[in-house]
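Peer 1: Any chance you can model this:
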Amino acid sequence: MSTAPRPTAPPSPARAPLMSLDDALQALLSSITPLPGVETVATLQADGRVLAHAVVSSLQVPAFDNAAMDGYAVRSADVQQVGAELAVTQRIAAGHSGQALLPGQTARIFTGAPIPPGADAVVMQEQTEPVAALDTAPVTAPDTVPDTVPDTVPRTLRVRFLTTAPAGQWVRRSGEDVRTGDSVLQRGQKLGPAELGLAASLGLAQLSVVRRPKVALFSTGDELVMPGDVAPCDMPPGAIYNSNRFFLRALLQRVGCEVSDLGIVPDRREATLAALQSAAEQHDLIVTSGGVSVGEEDHVKPAVQSLGALALWQIAMKPGKPFAFGHVRRSTAPGAAHFVGLPGNPVSSFMTFLLLVKPLILALQGSSPQPPMPWPLPAHFAVPKADKRREFLRVRRNAQGGLDLFPNQSSGVLTSVVWGDGVVDIPAGQTVAHGDMLHFLSFSEWLS
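Peer 2: Below is the predicted model:
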């Protein structure tokens, strides 16, 4: 008696290969167009903003030759030998101009004051000493020299120089910092304290900046609870506090966004559709965490697809493999809002934001994304088993100049980000031995 062959199950579809992080970032940035719209803001209020236009200087800085030290302005030809004595004929403070120096004369001068005509050097006051006046009157302190000393004054204070004075010594030349016509700040440059000071030195009370990206942020998940709503002792089974909302909002604000916090959206299709459609109307970008996998309670994916388009990327990085990017069409205005769906695990969400979302937001502002500088530092730990994905391990610098590894690298362990001061970038398939030089990326630089 023959037995019929059993039917075989159809072969499982082959999984798409994971996308490299570099390819994902390139694809992301290639789809971004800088936001339209320019705002004029007071220079005092422009910290953290992005310049919309280059700043070209209409003047020289410094505007005039001035003293770099408190001391005496001299003609260098008069101070070619140690012990030379000159007559002090005037006193020049910052904000005041002096008279021309004649041979044998010097001027008491203070930092920032204009170099008088005829002078070409400054000798600091510590390298001088007062000497008796010509009529043998008691020596007078240099600061008592009047602003103007007329020729009729019989007594003239004299100063002895304890050093020589080459031409140009302690003189800040006009235009040595900025020359007229120099482009000193570039379009797309993020403004910080130094940039604001430079703009002010050019007389700019206002600056043209790119408008801030408007970002809607919400989380999905019936398991999420806001701190303060339920006491820890009363948390129901399966509930967790919504930590992602807090660090994502802070990260968005640090990158210069206007954030609309939409809170927690229930795990229902209708609520998700309504939240997405409402967010798209008034925002440039929608950021969510969680809800973009294929589970029955993950409603973000089908909701975004019905309102626009969505690409689900599996990125070859750890932590942070799942990433969603797309757009949601506006119903009451032209165009669409960009959409980013981040992983639900907090460390995955945190790292994916730094590696992909921050560059996206900078590109929206017309700024060139610059990753933190990788610093070569030795590993004071070992990772004997290589991973198939590119890993970003949380580490901390130690007193010996090396790196310590946080013992638990799970994507749900947020304490690893607080404990660590950065990550090391480990290529796929690479193990780590004690002493290996690794690429360290600092959180402080990344978050600046």
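Peer 1: For the rest of this, base every contact and every neighbour count on C-alpha atoms.
Peer 2: Fine.
Peer 1: Which neighbouring elements make contact with the helix or strand hosting Glu391?
Peer 2: Using DSSP states H and E, Glu391 falls within strand 390-397. When contacts are defined as 3 or more Cα pairs under 8 Å, 6 or more residues apart in numbering; DSSP states H and E, strand 390-397 sits against strand 317-318, strand 403-405, helix 415-419, strand 422-426.
Peer 1: Follow the chain on from the shortest one and name the next helix or strand.
Peer 2: Right, strand 317-318. strand 322-329.
Peer 1: What helices and strands are in contact with that next one?
Peer 2: Packed next to strand 322-329, using 3+ Cα pairs under 8 Å, 6+ apart, are helix 269-282, helix 300-307, strand 308-314, strand 336-342.
Peer 1: Just the buried positions in that strand, please.
Peer 2: Neighbour counts over strand 322-329 (16 or more other Cα atoms under 10 Å) mark Pro322, Phe323, Ala324, Phe325, Gly326, His327, Val328, Arg329 as buried.
Peer 1: do you know how far the third one is from Ser348?
Peer 2: This points to Ala324. Distance, Ala324 to Ser348, by Cα to Cα, to the nearest Å: 13 Å.
Peer 1: try the second one
Peer 2: Here the criterion is Cα to Cα. By it, Phe323 lies 10 Å from Ser348.
Peer 1: Identify the contacts common to the two.
Peer 2: Shared contacts of Phe323 and Ser348, defined by Cα atoms under 8 Å, 6 or more residues apart in numbering, comprise Leu342.
Peer 1: which residues touch the residue lying closest to Val56 once chain neighbours are set aside?
Peer 2: Leaving aside its chain neighbours, Val56 sits nearest to Ser183 (4.3 Å; criterion: Cα to Cα, 6 or more residues apart in numbering). Ser183 is in contact with Ala54, Val55, Val56, Ser57, counting by Cα under 8 Å, 6+ apart.
Peer 1: another one to check against the first:
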Amino acid sequence: MTTLNHPSGNAGCISQYDPQALPVSAAQAIVLQWVTPLAASERVPLREALARVLAEDVISPIDVPAHDNAAMDGYAFDGAALADGSGHLSLAVTGKAFAGHAYSGEVAAGACVRIMTGAPMPAGCDTVVPQEHVSAQGDIIAFEANIVRRGANARRKGEDLARGGVALAAGRVLRASDIGLLASLGLVEANVKQRLRVAYFSTGDELRLPGEPLEPGCIYDSNRYALGAMLQRLNVEAIDLGVVRDDPAALAATLKLAAETADVVLTSGGVSVGEADFTRTQLQTLGDVSFWGLAMRPGRPLAFGRIWSGGRPGAGRAALLFGLPGNPVATMVSFYQIVRPALMAMAGAQAQPVPLVPALSDQPIKKRAGRTEFQRGLARRDDSGQWRVAPTGSQSSGALSTMSEANCFIVLAHEAGDLDAGDAVDIMLFDGLV
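Peer 2: Got it, this is the predicted structure:
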């Protein structure tokens, strides 16, 4: 079913198999219209801040560096001595400066100080000549004036960050380098958004847990494990509600519980048109439907809307719901292309689209125009540095092995048709995404 209504409205629907199924770009835009970023924040120690979302700008309390300092080992002196940059220069060494141990005197004209990387620049000095360019005789050094320019090899106070400047902007997902930066400012904690709460569960009488006996007609529940792992990468508070059998009452009770305890609810299975596919009917009963069915492969039978813990629209607590397909690769593709951007936005993160890399297809690819396809691919660089890619075998939405083998999605645009070997495609590398 597909609906293009405003977030606050109720849905009228058309068949999810309609040729006018919602394009992926339109679905992504609609989902973001429904998203309200979390307002609550908390302060956490730096060691617990990795992958959390900054709730406010971090203003530098100090200059970085805090003082002019040497960028390498050598000799600090007044660069005015270089004059016109030619000739042989001799300087008298009057002392030493180390990181954490500054030279306390002022360096006179014609003199220099032996200095180590990170040591404060002595008063009267603005230039460092590297030690490898110097010849020394006792307390006298000599070097060619043209090997260094005035001001070289010295870091200036506030050069990296000025006191009062924005060190990191609100909405940033903190990386290891950011944690180091915050520590370099003398900060011991960060103000971050509270974790998004995401409840998830699988549906289906045929599902068994890994380790259980597998009866005829049954399969192991892989989707819940994949969803849990993908959520873990996003550093959300994931709430595993297990497996819900094909029973409308049980499904309704679980959906209401999920809406009561989480900001977002993810289900897998039950959103197609089978007689036991109850998720779609419960979503219509418990909440608002935005769209049902995308022009996307895999992942066409995807439902999106809002459910209410009170059992009807407007009653109790609301949560966004993504009804993901039951086939495992379709579940993962739907998560990365539709759910992940929404979760990042709800968590308060700055928009960071996953970059697409141009590549050439190593082989012909069958593609039907009118839908966006995300084929599993194995990308490599050839001897010229050009990215090349080939599908990893079966593109069935149930073939999880080819998803595991892949290192990228081959992104085939909505309007594209069949491709020949050598045609240009875009790839979305898994590194940093999956």
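Peer 1: any residues in contact with both of Ala324 and Ser348 of the first structure?
Peer 2: Residues touching both Ala324 of the first structure and Ser348 (Cα under 8 Å, 6+ apart): Leu342.
Peer 1: if we can go back for a sec, equivalent range in the second structure for the strand holding Glu391 of the first structure?
Peer 2: Mapped onto the second structure using TM-score structural alignment, strand 390-397 of the first structure spans residues 372-379.
Peer 1: how far apart are that stretch and its match in the first structure?
Peer 2: Per the superposition on the first structure, stretch 372-379 of the second structure and its aligned residues are separated by 1.3 Å on average (mean Cα distance after the TM-score superposition for the first structure).
Peer 1: now that stretch: how far from the chain's centre is it?
Peer 2: Stretch 372-379 of the second structure has its C-alpha centroid displaced from the chain centroid by 20 Å (Cα atoms, centre = their mean, to the nearest Å).
Peer 1: Likewise for stretch 130-149 of the second structure?
Peer 2: Here the centre of stretch 130-149 of the second structure is set off from its chain's centre by 48 Å, with Cα atoms, centre = their mean.
Peer 1: Give me the buried positions along that stretch.
Peer 2: Pro130, Gln131, Val134, Ile141, Phe143, Glu144, Ala145, Val148, Arg149.
Peer 1: ok, so of those, who is nearest Ala351 of the second structure?
Peer 2: Arg149 (42.7 Å; Cα to Cα).
Peer 1: what do we get in the first structure for the closest one?
Peer 2: Superposed on the first structure with TM-score structural alignment, Arg149 of the second structure falls opposite Pro166.
Peer 1: what sits against its match?
Peer 2: Neighbours of Pro166 of the first structure in contact, by Cα under 8 Å, 6+ apart: Ser76, Gln80, Ala121.
Peer 1: try 10 Å
Peer 2: Val74, Arg75, Ser76, Ala77, Val79, Gln80, Asp120, Ala121, Val122, Val123 (Cα atoms under 10 Å, 6 or more residues apart in numbering).
Peer 1: measure the counterpart of the fourth one in the second structure to Leu89 of the second structure for me?
Peer 2: What it means is Ala77 of the first structure. Matched by TM-score structural alignment, Ala77 of the first structure corresponds to Ala80 in the second structure. Distance, Ala80 of the second structure to Leu89 of the second structure, using Cα to Cα: 12 Å.
Peer 1: Pro37 of the second structure contacts Leu196, correct?
Peer 2: Yes: counting by Cα atoms under 10 Å, Pro37 of the second structure touches Leu196, with 9.4 Å between them.
Peer 1: what sits against the residue nearest to Ala379 of the second structure when sequence neighbours are not counted?
Peer 2: Spatial nearest neighbour of Ala379 of the second structure, excluding adjacent residues (Cα to Cα, 6+ apart): Val389 at 4.2 Å. Taking Cα under 10 Å, 6+ apart as the contact definition, Val389 of the second structure lies against 358-363, 376-381, 407-410, 422, 424-427.
Peer 1: Show me where the stretch 51-200 of the first structure has its helices.
Peer 2: 193-201 (DSSP state H, counting those that start in this stretch).
Peer 1: All the strands of it, residue numbers only.
Peer 2: 55-56, 66-67, 71-74, 85-92, 105-109, 121-124, 128-131, 158-161, 171-172, 183-185 (DSSP state E, counting those that start in this stretch).
Peer 1: quick one, which of these is nearest to Asp23 of the first structure?
Peer 2: Closest to Asp23 of the first structure of the strands of the stretch 51-200 of the first structure is strand 183-185 (Cα to Cα; 30.7 Å).
Peer 1: matching residues in the second structure for that closest one?
Peer 2: Taking TM-score structural alignment, strand 183-185 of the first structure hits residues 166-168 over in the second structure.
Peer 1: one step back: just the contacts of Ser183 of the first structure now: which is nearest Phe218 of the first structure?
Peer 2: Ala54 (35.7 Å).
Peer 1: what does the closest one align to in the second structure?
Peer 2: Ala54 of the first structure maps onto Asp57 in the second structure, by TM-score structural alignment.
Peer 1: Appreciated, that's everything.
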